[in-house]
Each structure stands twice: as structure tokens, then as C-alpha cells.
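Colleague: Give the three-dimensional model of this entry:
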Amino acid sequence: MLGIHDLSLFIISGLLLNIAPGPDSLLIMTRSATQGWRAGSAAALGIGAGTCVHVLAAALGLSALLAASSWAFSVVKWLGAAYLVWIGLAMLISRRSEAANEGAGDAPPAPPPLPYRKIFSQGFWTNVLNPKVALFFLAFVPQFIAPEAPHKALAFIVLGAIFNFNGMLWCHLLAVSTALASRRLRPGALLARWLNRGIGALFLSFGLRLALSERP
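Modeller: Predicted coordinates for the structure are as follows:
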């Protein structure tokens, strides 16, 4: 069909790649643990929308331009790194502000909930501004398309949709399971603040690692 081969191997490989931890999984778990599964699902949907952008870009050849141009890769890389660092710093600064209020005698507040629209946007930009995701699709998906396929772009989009669908299943499962675990543990406001502080530091480290990375 459309020149696609080894579809079962593609599905299994895609599931394993989606399960591998990274900024996307971390964002889903953070939002699910602090705001419930709906917030985690909002982040997952944003990530899925970002994946659609990468799939279409790769099918249309834009990712090939990103792979061939060191300048384009560097621009996207620095934008993505800056966004991850911004998320991390925003979480850390927010926690410091709350700590100052606590020191002034206020009761320790729980982290303020974010609107689902903003959570969706975080998931979207975290995924879209990662150039390695674009290069991943450019390198991984064509391995399952025959060289003589009559409609390679369409085959690419079909495989990308399958990959994204399976990824969304995993992401929503991660959101629900994290929310259930958090509900059972019932973390207090102090633990929730420290959780966000640790997640902010991890996002900061992800951003710095992306900024210092070289083209694969």
C-alpha cells in the first residue's frame, strides 16, 4: 500500500521511541501531576499538533532544508533552547516568589493552575522548536517507504499519522496514569512546589543541552 513496507516493525519502533523519556513526556507528567489528567491531555494534544507540523514539513521537503542548512538548523535549535530555558526559569522564578510570600508569614500556596490553552501551546512549541524531531522524521520514516513508491509524500504522511496516533495513545495513557498516581499520593502544597521547582530545573537543563548540541 503506497509503497509502505514493514508496517508492524514501524509501529513497534514508533511505540518504543514514544515511550523514551524526554521534554514532551516530562511536560505531560508535570501538568497531570499538578492539574489532573485533562491538563496532561492538553499538553499531549499540543505535542501531537507539533508532530503534525514536523510530519508535513518532512513530507514537503522542508526538513531536508533544515538538515542541509547549518544556518537554518542553528536558528531553530536556538529558538527551541531559548523556549525550554524560558519555561524552566519561569517555573523556578515562580517558586521563588511563593517562597518569599511564605517567609512573610503567608500560608504556602499550591502552584497556580495554567489555562488549558496555554498548556496546549507549551506542548506545541516544545515539540515544534526541537530541530532534532524534524531530523528524526527525515531519517526514520523513509526507511519504511520503498524507493519505487509512486507517491512518497503521501506515504510519508500516512506513516507520520500512524506514528502520531500511537504517540497520542501513549501520551494520554501517561497523562491519566500520572494523574491517578498523584491523586493517590495526594501531594501537599509544599511537595507540589518542590516538584515544580525540580521540573523547572530539568527543563532548564534540557534547554542548555539542546543549545550545546551539534547537528547529528
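Colleague: From now on I want contacts and neighbour counts done on CA atoms only, so please keep to that.
Modeller: Noted.
Colleague: now the helix or strand containing W125, how far from the chain's geometric center?
Modeller: If you go by DSSP states H and E, W125 is part of helix 116-128. Between the centre of helix 116-128 and the centre of its chain there are 8 Å (C-alpha atoms, centre = their mean, to the nearest Å).
Colleague: Second chain to compare with the first, below:
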Amino acid sequence: MELSLLTFALMAMIVVMTPGPTVLLALSNGSKYGLYSASYGILGAALSDGILIAAAALGLGALLAASVFWFMVVKSIGVAYLIWIGLQMLRSSGTLGSVPVQSTNESAGTPDSSRTIFAKSFLVAATNPKGYLFFSAFLPQFLTPSEPLITQYITLAFVFIAVDVAMMFAYAGLGAKAMQFLSDRGALWLDRTCGGFLVLLGLALAFVRHRDV
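Modeller: Okay, here's the model as predicted:
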């Protein structure tokens, strides 16, 4: 079991390291608001991980895999939200919202509240149907049918969330550190780059067909 958990943790790290919507948001939030404020987005993403894994355990991933209608409903919501967030970032003014890394609270000029930062990261992950399908296919590989499944799902959830949080803090810290050397113009282009990738990810998700997953 310990070996399986180690293998699971390593595979989870590889998955999380691949730049996705929540990672891009962590990088952008770290660069704009500092590590402290970015942590709210990381908490939102961590909560979505728990919900996705719980949904996979309850069979929602299997439902999406079997039902074209519900897959398209969830996908449409995810596509719309990803593109909307990306377009907002593309229209960003590029103004730095707080002092990177060393900030201990949000500055008065921060355009996004902690609640908004939390909600954005949570919704980006929770409205992506591929997340439900991924966990439904990935987690069973590390389950032992003869042992209590709920306990195993909880253990895997804690391991994955721990890895995800650690990697997102690393990306947010990287973004915050970069802003020590970049001007507001640098912040503008970093934000627009992340926004552009989010729009592209949304468009790519739009072309994912039910039979392709």
C-alpha cells in the first residue's frame, strides 16, 4: 500500500505540474496579488479536488462517460467559464495589486477580493468534465477491492490534494517572485499570456467529443 501511495503521489505530481487552468490562475494570482492572496485561489482549487474525487467515488464520472447529454451540459458550462475568465485576463490593466510574496493582506487597490479569487479557481476546476472522468479512470488503479473503498478514496484524496496544493504554491510563488523584477507592463503581458492560454484551453475543451474521453 505504501508503494502504491508513493506511485500515486509521483503520478499526481506529474499531472499537476502540467500547466492547466488552476495552475495558470495560481501563477497569475501570485504575480498580481502576492502569495498570501493567491492562497485563496489555491484553497478553492483544493476544495474542487475533494469534490471531484467524491463525485468520482459516487459514480458521477461514470454517468458523464455514459451520458452524452450530461457530458455536454457540464462541458458547455466549463467552456463558457474558462473563456470568460481568459477574456477578463486579456483585458487586464496589468497593475500590480500587492507586494509580491511579502504581502500579509490584500491591498486596498486589489481588484479581486479573496472570495472572488477563491471562487474563480474553484469553478474553473469544478466545471471541467474531464476532471470527473480523469479521477474516475485514475483512482481505481490504486484501489484494493478487498479493503474498505471509502477509506482508500479519502486517503487518495488527501495525497492528491497535498500534492496539488504544494505545486500550486510553487507556481504562485514563482509568479510573485517574478513580479519583483518586472514592471506593470511585465504584469500586463504575464496576465494576458495566462488569459490567452485559458481561452485556448476553453476552445480545446469545446472540441472534445464525448466519444474521445
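Colleague: list the helices and strands the helix holding W125 of the first structure packs on?
Modeller: If contacts are counted by 3 or more C-alpha pairs under 8 Å, 6 or more residues apart in numbering; DSSP states H and E, helix 116-128 of the first structure sits against helix 23-35, helix 37-60, helix 70-103.
Colleague: Please state the offset of the last one from the chain centre?
Modeller: To tie it back to what came earlier, the one meant is helix 70-103 of the first structure. A distance of 15 Å separates the centroid of the chain from that of helix 70-103 of the first structure, by C-alpha atoms, centre = their mean.
Colleague: One more: the shortest one?
Modeller: In terms of C-alpha atoms, centre = their mean, the gap separating the centre of helix 23-35 of the first structure from the centre of its chain is 10 Å.
Colleague: Pull the residues that contact it.
Modeller: With contact meaning C-alpha atoms under 8 Å, 6 or more residues apart in numbering, helix 23-35 of the first structure is reached by 37-41, 43-44, 47, 111, 113, 119, 123, 126-127, 171, 174-176, 178-179, 181-182, 192, 196, 199, 203, 206.
Colleague: And for stretch 159-170 of the first structure?
Modeller: Outside of stretch 159-170 of the first structure, the residues within contact range by C-alpha under 8 Å, 6+ apart are 11, 14-15, 18-19, 44-45, 48, 51-52, 55, 141.
Colleague: Let me have the residues you listed in TSV, extended by neighbour count and distance to I4 of the first structure.
Modeller: Formatted as TSV, the contacts of stretch 159-170 of the first structure follow (neighbours: other C-alpha atoms under 10 Å; distance: C-alpha to C-alpha, whole Å):
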residue	neighbour count	distance to I4 of the first structure
I11	16	12
G14	20	15
L15	17	18
N18	20	21
I19	13	23
A44	32	27
L45	21	26
G48	25	22
T51	23	20
C52	20	19
V55	28	16
V141	21	10
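Colleague: Return the member of the residues you listed nearest to V76 of the first structure.
Modeller: T51 (15.2 Å; C-alpha to C-alpha).
Colleague: I'd like the contacts of stretch 159-170 of the first structure written out as a markdown table, with distance to G80 of the first structure added.
Modeller: A markdown table is the format used below for these (distance: C-alpha to C-alpha, whole Å):
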| residue | distance to G80 of the first structure |
| --- | --- |
| I11 | 28 |
| G14 | 23 |
| L15 | 24 |
| N18 | 19 |
| I19 | 21 |
| A44 | 18 |
| L45 | 19 |
| G48 | 17 |
| T51 | 14 |
| C52 | 17 |
| V55 | 18 |
| V141 | 23 |
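Colleague: one step back: redo the helices and strands packed on helix 116-128 of the first structure as a markdown table? Include distance to G167 of the first structure.
Modeller: Formatted as a markdown table, these follow (distance: least, C-alpha to C-alpha, whole Å):
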| stretch | distance to G167 of the first structure |
| --- | --- |
| helix 23-35 | 11 |
| helix 37-60 | 8 |
| helix 70-103 | 21 |
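Colleague: which ones are touching S182 of the first structure?
Modeller: Residues near S182 of the first structure by C-alpha under 8 Å, 6+ apart: 33-34.
Colleague: which residue in the second structure lines up with it?
Modeller: Using TM-score structural alignment, the partner of S182 of the first structure in the second structure is M179.
Colleague: Next: G50 of the first structure.
Modeller: Using TM-score structural alignment, G50 of the first structure sits opposite S48 in the second structure.
Colleague: So that match sits against N128, correct?
Modeller: No. Contact between S48 of the second structure and N128 fails when scored by C-alpha atoms under 8 Å: they sit 10.3 Å apart.
Colleague: residue nearest the centroid of the first structure?
Modeller: Taking C-alpha atoms, centre = their mean, the centroid of the first structure lies closest to D24, which sits 2.5 Å from it.
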